[in-house]
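K.L.:
Quick check, what structure comes out for this input:
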Amino acid sequence: MRYTLILLVFSALLSCKEEKAGETLYFAHSLPQSHPVHKGALKFKEVLAQKSGGKLTVKIFPDAQLGSEREVLELLQIGSLAITKVSAATLSNFVPEYEVLGVPYLFRNKEHQNAVLDGEIGKSILEKGSKFWLRGLCYYDAGSRSFYTKTKPVRKPEDLKGLKIRVMNNQMAINMVNALGGSATPMAYGELYTAIQQGVVDGAENNPPSFVSSNHYEVSKYYTIDEHSAVPDVVLIGTKFWDKLSEQERKWVEEAAIESAEAQKEYWQASVEESMAKAIEAGVEIIIPDKSLFADKSKSVLEEFQRTHPELAELVRQIKAK
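P.N.:
The predicted structure is shown next:
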């Protein structure tokens, strides 16, 4: 019902502005207005207005107003929405190459990740979505995911044994937690606070801003910074909208996206520092483990991925060799 209503609303909007197609870009995402992603979207709006002299404007819909990440991707595909930001994990259900970015310990560090994503490899992955009507514009920083637990600290992989860890409904994430010895439990994010509080699960894994903004730090007093994955966010434009733009308009959009990505990285880092300080102040124990133990234990996930996805194995090799 919600999805149908969204389509009706956008159909009406677009039909009313048919003679002005391309002037307003509707940008939807699922995060709150305090989040670094929303601040990045505001920067995109500002820069695009400046570069286009007001010819291209942006209307932002935060807080999942227009649906889940999957729903807004579908809106892009049919041309009812121009732009969105989604996790590469969600996007991998539409564009296979993005699944590579979820491989545990794929990136050596933040510098390596930036070199890959901002270079030719990253650009080639962004372009892969065009055949699925989802053209990538840039990557937003989503940090690194680490484990947090309620009653038992995790200092080495063996400590995960017997713990039910909430993960996204993503096969890579499920395989990773299971390989490390935990019991992967897919669950909707909105249900997680209560699930931890009531002991339905023993913990979860996410980045610091999400750990704090979700208030999960209130019910999870151990945060292990193992940084097992660094799945980026992706800003995309639907090709049905992109194809309506002139070459000059496309240039403005691309330049605005890149500038917003640079600004978003700064917003993200500031949010990480603020979130960690808040968690520590609330009594959360921050654990810095030997990450090599977790990396070694999770190697089977990469081996299984390369075996079942031989067409993507070369892409993994290129990234690791960068």
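
K.L.:
rest of the way, CA atoms for contacts and neighbours
P.N.:
Will do.

K.L.:
Would you confirm that Val58 contacts Gly22?
P.N.:
No. If you go by Cα atoms under 8 Å, Val58 and Gly22 don't touch, sitting 10.4 Å apart.

K.L.:
Just checking the distance from stretch 242-250 to the centre of its chain.
P.N.:
The chain centre lies 26 Å from the centre of stretch 242-250; the measure is Cα atoms, centre = their mean, to the nearest Å.

K.L.:
Now do that stretch: distance from first to last residue.
P.N.:
Taking Cα to Cα, to the nearest Å, stretch 242-250 runs 7 Å from one end to the other.

K.L.:
Now tell me what touches that stretch from outside.
P.N.:
Residues outside stretch 242-250 that contact it (Cα atoms under 8 Å, 6 or more residues apart in numbering): Ala21, Gly22, Ser52, Leu56, Ala82.

K.L.:
One more pass at 10 Å, please.
P.N.:
21-23, 48, 51-52, 55-56, 79, 82-83, 133-135, 239, 251-253, 255-256 (Cα atoms under 10 Å, 6 or more residues apart in numbering).

K.L.:
okay, and the common contacts of Val58 and Gly22?
P.N.:
Ala82.

K.L.:
ok so, going back, taking the contacts of stretch 242-250 one by one, which sit in strands?
P.N.:
Ile83, Leu134, Arg135 (DSSP state E).

K.L.:
Next, the structure of the following sequence, for comparison with the previous one:
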Amino acid sequence: MIYSKKLKGFAAITALTSAVFLAACGGDESGSGDEESTKTFKIAHVTQETHIWHQTAEKFGEELEKLSDGKMKVEIYPASQLGQEKDMVQQLETGSLDFGFLTNAYMSTREVSLNAWFMPFVFPTISDANEMRDAESTKKILDTLDSQGLVAFDFVFAGNRHVLLNDGFVQSPADLKGKKLRIVGSPAMQEFWEKAGAGPTAMPLSEVYTSLQTGVIDGIDIDLDALVTEKYYENAENLTLTNQMAFPAILTMSQSSFDALSTEEQEIVTEAIDIAADWGNEEAIKREETNLQTLKDAGVKVEELKDSSTFDEVSNSVIDKYSTESELIKEFLVEAQK
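P.N.:
Next up, the predicted model:
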């Protein structure tokens, strides 16, 4: 359980009245207002309901309800229904939103150490990335979000990142020269693709389909789960399995919502998150294979990057820079290479 140490220091917290709790956590309540009433939490994220992150949120809701004997439930708001991620974070900070499954990419713009997951070609597979979830450096990186009013529990991967183009494949940086490539807005991702010679363009998921269709962009940096669930392959059919970076979401809770819980309730939430995160990552690993087959069946042309060393100059430049900027990234890389 990656977050169990967070519970230290909460033993002195006493149960609050239902009215105070609901004002803090943004949930609602049914029944007569006594201690047995149901508490309902809000969860938001950016992906479609078929995406692994949404299904992990559903799994969390199932476990939460089971562990609390039906006294705690969730309402899930997928596909940016409550706004873009910057809006979600503001809502988490105020406690009007209880949980956010936030992309590591967006949060890396707020905390440099989260760029650790985007150091190029560190994780050949999602299984390799998953093994780093319980590393000491990973726990320290999660702890940095305390200062932003967030309780960060764990990571859930969507898959590794690959490249989908409307024309050609990628075997070296030369194949990317002049290509307008949609990326998630992350400093390390931006720098990697710029140094590789592409023209990286950050944009939200909701704009990508049309941008591919109209030629505003030439391709995308994407995980297979999003590629399948968002159907981007309908507008571009050349997929290179590059595996250049892992791509997790951070399972976070509003600090004010968490603090409003009793110690027992905090333990239930933490256990439910732990179970859901383990389940979600196991599913993500399975989906790398099933999603790829789905894409092939849909007529997508697939190549693998045969030799990642063609990107060594670019990769080393990015790794050197971020290792210098963040001791946590340096520590993370040392542990990842063991």
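
K.L.:
Mind checking the TM-score on these two?
P.N.:
TM-score of the superposed chains, computed with TM-score structural alignment, normalised by the length of structure 1, equals 0.87; 312 aligned residues with a Cα RMSD of 2.6 Å.

K.L.:
circling back to that earlier point, could the ones in strands among the contacts of stretch 242-250 of structure 1 be laid out in a markdown table, adding neighbour count?
P.N.:
Shown next, in a markdown table, are these (neighbours: other Cα atoms under 10 Å):
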| residue | neighbour count |
| --- | --- |
| Ile83 | 30 |
| Leu134 | 29 |
| Arg135 | 24 |
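
K.L.:
Among these, which one lies nearest to Val177 of structure 1?
P.N.:
Leu134 (29.9 Å; Cα to Cα).

K.L.:
Contact partners for that closest one?
P.N.:
Going by Cα under 10 Å, 6+ apart, the list of residues near Leu134 of structure 1 reads 73-74, 76-77, 82-84, 91, 94-95, 126-128, 235-242.

K.L.:
Can you select the buried ones among the residues you listed for me in ChimeraX?
P.N.:
Filtering these down to the buried ones (16 or more other Cα atoms under 10 Å) takes a single ChimeraX command:
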select :73,74,76,77,82,83,84,91,94,95,126,128,235,236,237,238,239,240,241,242
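
K.L.:
Okay, and which of the contacts of Leu134 of structure 1 map to helices?
P.N.:
Among the contacts of Leu134 of structure 1, the members found in helices (DSSP state H) are Leu73, Glu74, Leu76, Gln77, Leu91, Leu126, Glu127, Lys128, Thr239, Lys240, Phe241, Trp242.

K.L.:
what residue of structure 2 takes the place of the fourth one?
P.N.:
Think Gln77 of structure 1. Aligning on TM-score structural alignment places Gln77 of structure 1 opposite Glu93 in structure 2.

K.L.:
you'd agree its match is up against Met253?
P.N.:
Yes. The pair Glu93 of structure 2 and Met253 qualifies as a contact (Cα atoms under 10 Å) at a distance of 9.2 Å.

K.L.:
shared neighbours, the two?
P.N.:
Gly149, Leu150.

K.L.:
Which members of the contacts of stretch 242-250 of structure 1 are positioned in helices?
P.N.:
Leu48, Lys51, Ser52, Thr239, Lys251, Trp252, Val253, Glu255, Ala256.

K.L.:
Selecting buried members of the residues you listed in PyMOL, what would you type?
P.N.:
Buried members of these can be picked out in PyMOL with the line below, counting by 16+ other Cα under 10 Å:
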select buried, resi 48+51+52+239+252+253+255+256
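
K.L.:
Report how many residues lie close to Val122 of structure 2.
P.N.:
20 (other Cα atoms under 10 Å).

K.L.:
Helices of the stretch 101-250 of structure 1, start to end?
P.N.:
Using DSSP state H, counting those that start in this stretch, the helices found in the stretch 101-250 of structure 1 span residues 110-118, 120-128, 171-179, 192-197, 208-213, 239-242, 247-281.

K.L.:
can you redo these as TSV with distance to Ile6 of structure 1?
P.N.:
Converted to TSV, the helices of the stretch 101-250 of structure 1 look like this (distance: least, Cα to Cα, whole Å):
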stretch	distance to Ile6 of structure 1
helix 110-118	33
helix 120-128	27
helix 171-179	29
helix 192-197	27
helix 208-213	27
helix 239-242	17
helix 247-281	24
